[in-house]
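predicted model follows, preceded by the sequence.
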Amino acid sequence: MEKVLPSFLDRLQRCCGVEPGDGIVVACSGGADSTALLTLLVEAADRLGLRLQVAHLDHGLRLESGDDARFVAELAAGFDLPFFQRRVDVAEVAERMAENLEAAGRRLRREFLREVADRTGARFIALGHHRDDQAETVLFRLLRGSGSTGLRGMAWSDPPFIRPLLGFRRRQLRSLLRSQGISWREDASNRDLGRARNLLRHRVLPLLTELQPDVVDKLADFAARTAIDEDDWRRRVEAWLARHAAPEKEGLCLELPALRSCHEALRLRIWLAALRRVAGRQTDLTSVHLAACDNLLSGRPQAEIHLPSLWVGRRYQAILIRRRPPEPATSWEVFIDGPGRYMLPTGGELLVSVEEGPAGETGGVAEFALAETPFPLRARNRRPGDRFHPAGAPGGRKLKDFFIDAKIPRERRDALPLLLSDDTILWVVGLRRCEGRRPHAGAKTLKVAFSEGESG
C-alpha cells in the first residue's frame, strides 16, 4: 500500500480533479479492479476527507450475480460505507430496446450510477479502468477503424466519471489486494473467447507482448499523446460550433457552407461532436457513420440518413441533426366562412377582415378583390398535384416546383398554410400571393393577415 498510495493520491487530485471533501460514488462489481479502487479510495478518504458511497448494478446475466452483489455489500459494510444496489434484467431490456447487450448494460449501469450520485450529492463517479484496459481499448478501436479521436482512449476525467487507476497495471492492483489480504470475485465470462474483448486480452495482446514486451505501456502512452492533440482539436471544434451551430427542434442545425469549407480533419471532428451533442457520448458512432454524414455535403440538396439513435438531414444550406426523424405530415383543412380569427393546426392564426379599400400588402398580409374572392375560403397544407400561379410569373406551375426554386425545406413545405378559393391557391402564406385578384382603390377588399404562434 505504501508504494501505491502516494501515486494514487497524486493522480486522483491532479488528473481527476478531486478535491478534499468531495463526494464520490464508487462503482464496484466485486472484481479485482473495482475492489482495488474501493480499497485505495478508502485510504484516500481518510487523508482528504472524501465522502464515499458504494454502488453495484446486478445485470442478471449470470446465475452467480447475486453472490457478487452480496460480496460487494459485505465489502461496503466492512468499510462502514453506504451501499446502493439494483438488479436489472439487461438481456430483456436489450431485446425490448433492440440494443446490443453490452451497450444496454453500459447505458443502464451509467444511468444507475448517475442516479446514486444525484441522490447522495456526489461530485464524481469513480470507475475501475486501469492501464491494461486503456491498452485494450486503443487496440480494439484501432481494429474497428477508429480515428484519432477514438484512439485517445479513456480519459482520466469525463465528469462526473473519473478513472483514478489509469496509471496502474492490472498486476499491480492484484498484488495490492493480496498484500492486504483482500479477496475479490472472478467473473467466468471474462474468460469467454467468444467475446471480442476477451480474445484481444487473452490471445492478441500476449502475442504482441512477445514482439514488444512493453506493448501495454506503449499503447497507453500513445493514447496519452493522442489525447494532447485531441484537446487542441476539441477547442477548435467547440469554437466552430459556437459560431455555426444553433439549437433546433429536438436537435441541432449546422450551417452547411461553413461546414463544407472546413478541412476534412476538422470537419469529421465537427460531425462527431455535433452527433454526440444530440445523441449523447455513449452512442456507438464509427468512421462509416461520419463518412455517410460527410456525403450529404456533396449530394442532393435534400437528403437524409439514419444512424444509431439519430436522424441527419440536409435541407439545402442547412444540416439538421435530431434524435428521431421528422413526423410525417398529416393533412388538415380549415374552412373560412366569413371575417374572423381562424386558428391553424400547425400554429399561428389567420385574421380575416373585409376593408373599404386596400392598405398595402406585407410579408404577413395579403389583399384580394372581394368581388372576385367570395366566401367561403379554405386554409390547408399542400396536397399532391397542387398548382400555383405566383404573382409576376408568366403562368401556373406545380406547387412542388415553386417550393424547390424557393429552396423551402421539405418539412416546412408540409407546415406552410395555403389560402384557397375553390381549388385556386390564392396565397402561399408568408411567401407569395397569386397572380390577379388585386383590389382597386375604394373597392371592397378581403384582407388576410397571418400571425405566428406556437404549434399545437
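Nice, thanks for sending it over. Residues are numbered from 1 along each chain as shown.

for the rest of this, base every contact and every neighbour count on C-alpha atoms.
Noted.

how close does Leu307 get to Val288?
According to C-alpha to C-alpha, to the nearest Å, Leu307 stands 10 Å off from Val288.

scratch that, Leu252
Distance from Leu252 to Val288, counting by C-alpha to C-alpha: 21 Å.

and those two? Which one has more around it.
Neighbour tally, Leu252 and Val288, criterion other C-alpha atoms under 10 Å: the higher count belongs to Leu252, 19 against 11.

so that one sits in a strand?
Yes. Assessed with DSSP: H, G, I helix; E, B strand; the rest coil, Leu252 lies in a strand.

surely it meets Gly313?
No. Leu252 is beyond contact range of Gly313, at 10.8 Å (criterion: C-alpha atoms under 8 Å).

list residues touching both of the two?
Shared contacts of Leu252 and Gly313 (C-alpha atoms under 8 Å, 6 or more residues apart in numbering): 320-321.

another one to put next to it:
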Amino acid sequence: MLPLSQFQDFIQQHELFANGNKILLAVSGGKDSVLMLHLFKAIGINIGVAHCNFNLRADEAQRDENFVKILAETLNLPFHITHFDTKKYALENKISTQMAARDLRYDWFEEIRLAHQYDYIALAQHQNDAVETVLINLIRGTGISGLHGILPKRDKLIRPILFLNRQEIEEIIDEEGISFVEDSSNLSTHYTRNKLRLQVIPHLQEINPNLEKTFADNIARFAAIENFLDLEVAKLRAKIIIRKTDGIYIALDEIAKLNPQKLLLYELLKPYHFTEHVVEEIIAGLTALSGTLFFSSTHQAIINRSHLVIVERNAETSLNQFIHPSTDKISFGDYDILLSFTDEIKFEMNPAKAFVNADKLIFPMVVRQWQHGDKFIPLGMRMAKKVSDFFIDEKVPLHLKHSTPILVNGNGDIVWIAGMRQDNRYKLTAATKKVAIFELEN
C-alpha cells in the first residue's frame, strides 16, 4: 500500500507546497523517483515530469529515457526531456563528471520551471541519501550547514520522500508491483557516494541498525541549530555592522569581543565570501598596522585605524585611463571624469571640479591610482607634499586611497587629486587664456 498519509503529513509538516501549486518532478526512472511520481499522482497534485539524459551509459541511458517517457504518457502527464554532453562539460569546466551532471540538471530544471510556470521542483532523495551527504561533508570538512545535509525544502527545491529510507522504498515498490529501471552505475565503487553506500554504511548499520532514523533526528537538530545561529548572527550584524557609501565598517573592538570569535566573524563575513582561512588571518591581524589587506574572491577587507572596512574588489580601478584633448568623459572605477574647455576664465570652490590652465597640459594625460612616492603641490601652497601625507591630513580612509582617481599630466606632474585638491602649479592666473575643466561624478 502506498504510504499516502505519511506522504501528505510530511508535505504539511514541512510546508513543502500549497494547494494549487504546480510541481515539476525530476524522474530518472529508478525506484526512488518512480515511487515519488506515483505518490504525487495518487494524491491528485498538478505535476509534470522532467528527465535528463546525460549520455554517460549509452544504450542504458536511452532505455531510461524511453521508460520515463512511456510512464509519463501512460499517466497522461507533461513530459520534459533534455540531452547533455556531460563529459565535454566536465572537461571544459575542469570538474568531475558527477559535479557536471549536477550543475547541468539543476540549471535545466530551473529553466523548465520558469518556462512552464511550475512552482517547485521535486527531487526523490530519501533518508539514506541524507546519511551519505552528511558523511561526505564530514569527510571533506564542513560547517553547520553541512551537518544537516539534505533539507526537505530549500528555495524552489523540495524533497518530499525524505521520510522514507531505501529499504522502505524497495518494500513498497515490491508490494505494489511498480515498474522501474536500474542504473548500473549505482553498483560501481568508482564514485565516493557509492563507496560509502556499499562499503562503509553497512558496517555503521551493524553498530546502529536504526542508522537512518538516528541521522534524521540529528539532521533535524543541526538544522535547528543553524536556524538559531542565523537569527543570532542577523541580530549581531544589525548591531555592529555599519554600512556607509564607501564600504562596510566593523569596529575592531567589537570583533575582539566576539565569542566564539572565529565562528561569529566567519558568519558575519560569509556574504562577502571570505574563507575560514582568511578569517583566521583577519583575527590574527587585528593588532596589525593600518593598511593591512585581506582578500576574498569578490571583496577586500582592510585594517583602517579602528575599523575593519570591507569593499568590493574592482578590477577596473587598477587600469590606467588616458585622456586626450578630444576626450569628453572617461570612467575610472566607480567614477566618471568629464573634460570640457572654455575661454571664460572662471573658478569655483568645488572639490568635485578642477579648473586648470589648459596651456600647461601635455596630452595624453592619464588617470591612475595613487602610487607610493607620489607628490604634488596642493593648491594655495608652495612646497611639495606627499600624497600619502595629504591623505592622512584629510583623514581619507585607507581603502579609499586606492580608489581615488589621480589626474597626471603628460610630464608626470599630478594635476588633481580628483574630488579633493588640485595642484597649485596648474591654477588659473591672470595670464591664463584657456581653461580645462575636469569634473568628477560618482
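Cool, the structure landed. Only a predicted model underlies this, so the values are computations on that prediction, with no experimental measurement involved.

excluding its backbone neighbours, what's nearest the aligned partner of His126 of structure 2 in structure 1?
Matched by TM-score structural alignment, His126 of structure 2 corresponds to His130 in structure 1. Spatial nearest neighbour of His130 of structure 1, chain neighbours left out: Leu166 (4.1 Å); criterion: C-alpha to C-alpha, 6 or more residues apart in numbering.

tally of neighbours for the one you found?
A count of nearby residues for Leu166 of structure 1, using other C-alpha under 10 Å, gives 23.

what do you get for His202 of structure 1?
Neighbours of His202 of structure 1 (other C-alpha under 10 Å): 14.

kindly report the same for Asn76 of structure 2.
So Asn76 of structure 2, with other C-alpha under 10 Å, has 10 neighbours.

got it, and the one 3 residues further on?
Counted with other C-alpha under 10 Å, residues neighbouring Phe79 of structure 2 total 18.

cool, and Arg144 of structure 1?
Arg144 of structure 1: 11 surrounding residues under other C-alpha under 10 Å.

please apply the same query to Ala224 of structure 2.
13.

tell me how far the host helix or strand of it lies from the chain's centre.
Assessed by DSSP states H and E, Ala224 of structure 2 sits inside helix 211-240. Mean-position distance between helix 211-240 of structure 2 and its chain equals 20 Å (C-alpha atoms, centre = their mean, to the nearest Å).

buried ones in that helix, by neighbour count?
Residues of helix 211-240 of structure 2 classed as buried by neighbour count (16 or more other C-alpha atoms under 10 Å): 211-213, 215-216, 219, 222-223, 226, 229, 233, 237.

can I get the residues you listed in CSV including distance to Glu170 of structure 2?
Below are the buried residues of helix 211-240 of structure 2 laid out as CSV (distance: C-alpha to C-alpha, whole Å):
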residue, distance to Glu170 of structure 2
Leu211, 17
Glu212, 15
Lys213, 17
Phe215, 20
Ala216, 19
Ile219, 23
Phe222, 28
Ala223, 28
Glu226, 33
Leu229, 38
Val233, 42
Arg237, 47
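
centroid-nearest residue for structure 1?
For structure 1, the residue nearest the mean C-alpha position is Ala279 (1.4 Å; C-alpha atoms, centre = their mean).

for Cys434 of structure 1, see how far away that residue is.
43 Å.

the strand or helix carrying Arg277 of structure 1 versus helix 215-244: what angle between them?
Taking DSSP H and E as the definition, Arg277 of structure 1 sits inside helix 264-279. Comparing the axes of helix 264-279 of structure 1 and helix 215-244 via axes from the mean of the first three to the mean of the last three C-alpha atoms, to 10 degrees yields an angle of 80 degrees.

helices or strands up against helix 264-279 of structure 1?
In terms of contacts (3 or more C-alpha pairs under 8 Å, 6 or more residues apart in numbering; DSSP states H and E), helix 264-279 of structure 1 is packed against helix 215-244, strand 251-255, helix 287-295, strand 318-322.

from the chain's centre, how far out does the last one sit?
To tie it back to what came earlier, the one meant is strand 318-322 of structure 1. Distance of strand 318-322 of structure 1 from its chain centroid, counting by C-alpha atoms, centre = their mean, is 12 Å.

what about Ala55 of structure 1, neighbour count?
Look at Ala55 of structure 1: counted by other C-alpha under 10 Å, it has 25 neighbours.

in which helix or strand would I find the residue in structure 2 that it lines up against?
Taking TM-score structural alignment, Ala55 of structure 1 has Ala50 as its aligned residue in structure 2. Using DSSP H and E, Ala50 of structure 2 maps to strand 46-53.
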